[in-house]
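Please find the sequence and the predicted model below.
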Amino acid sequence: MADIFDVIADGTRRDILQHLLDRQNAGESGTSVSQIVSALGVSQPTVSKHLKVLREAHLVSVREEGQHRYYSLSPEPLDAIDDWLMPFLTVEEDLDDEFLAALPESAAQAAAAVGRAAASAKYAVTNAWKRLPGR
């Protein structure tokens, strides 16, 4: 299997993943190749080639209904990216500079500390949850 970072390095594959996520969030249970082609304005052979790479990396799953194939996002492999990125992230990158500038210094420091603690707690809970037996 290809390295997950190599798989998502391609912009078209990231666009496909984003489109599948958007449709999933809209309540769709799967997206056809023709829907992806139409939404992204990319040729069908190109979309099929990228879907094959995403399928081999287990980032998408496919459901076959007759001659049609419906793709859905399988985000679990992206956890490796999340695990790798988390140590590099700080809350200051997420906060708007204007917002921080408008706060008194002590409030800005408190917001930054709470944000870092929340991100750290989320990361710890998520990793602990993954390690539970039967998960």
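Arrived safely, thanks for sending.

switch to C-alpha atoms for all contacts and neighbour counts from now on
Will do.

top helix in the protein by residue count?
helix 105-131 (DSSP state H).

Which parts of that one count as buried, going by neighbours?
108, 111, 112, 115, 116, 119, 120, 123 (16 or more other C-alpha atoms under 10 Å).

The first one: what's it in contact with?
Same thing as residue 108. Going by C-alpha atoms under 8 Å, 6 or more residues apart in numbering, residue 108 touches 100, 101.

Alongside the first one, take a look at this:
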Amino acid sequence: MADIFDVIADGTRRDILRLLLDRSAAGDRGTSVSHIVQELGISQPTVSKHLKVLRDSELVSVREEGQHRYYSLSAAPLDAVDDWLVPFLIDESEDAAASASPGLPDSAAHAAEVVGRAAASAKYVVTTALKKLPGR
């Protein structure tokens, strides 16, 4: 499997992932290659090439119905990106100050920020997991 950072470094692949995310949020169970071509205005061979890379990296799954293929986002491999980014989002010096003096308003604000980010991340994980349940 290719390094996830190499995979998402390409702007066209990010556009495809964004489109699949938006369509998934709208309740679609999959998006056809022809729809991706139409929405992004790029050629079918280019879309197919990028979908193969996304499939190989397990960022998309494919469902076949006759001769049609429908692609869906599989966000689990992006957890590696999330894990890598989180330390950059939390200022360690502020974190240390917050634990040393928990009664200060600044530390409370920092704690609220950290909790808010964790809650947003947890919401995303739960929402993604719920969408994978049968019958959804």
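Right, received. Where do you want to start? Since this is a predicted model, take the numbers as computed values, not measurements.

Nearest to residue 13 of the first structure among the buried residues of helix 105-131 of the first structure?
residue 123 (25.9 Å; C-alpha to C-alpha).

quick one: contacts for the closest one?
Neighbour list for residue 123 of the first structure: 83, 86 [criterion: C-alpha under 8 Å, 6+ apart].

Please report the distance of it from residue 86 of the first structure.
Separation of residue 123 of the first structure from residue 86 of the first structure (C-alpha to C-alpha, to the nearest Å): 7 Å.

Quick check: closest non-adjacent residue to the residue nearest the centre of the second structure.
Most central in the second structure under C-alpha atoms, centre = their mean is residue 75, positioned 4.7 Å from the mean C-alpha point. Nearest residue to residue 75 of the second structure in three dimensions, chain neighbours excluded: residue 59, at 5.9 Å (C-alpha to C-alpha, 6 or more residues apart in numbering).

now swap in residue 73 of the first structure and tell me
residue 60 (4.6 Å).

Stretch 31-39 of the second structure against the first structure, how far on average?
Using mean C-alpha distance after the TM-score superposition for the first structure, stretch 31-39 of the second structure ends up 0.3 Å from its aligned counterpart in the first structure, as a mean over the superposed pairs.

So which bits of that stretch are buried?
Going by neighbour count (16+ other C-alpha under 10 Å), the buried part of stretch 31-39 of the second structure is 31, 32, 33, 36, 37.

Next, count neighbours for residue 76 of the second structure.
14 (other C-alpha atoms under 10 Å).

Could you report the separation of it from residue 84 of the second structure?
When distance is defined by C-alpha to C-alpha, residue 76 of the second structure is 14 Å away from residue 84 of the second structure.

superposed on the second structure, where does the host helix or strand of residue 82 of the first structure end up, distance-wise?
Using DSSP states H and E, residue 82 of the first structure sits in helix 79-85. The superposed helix 79-85 of the first structure is, by mean C-alpha distance after the TM-score superposition for the first structure, a mean 0.3 Å from where its aligned residues fall in the second structure.
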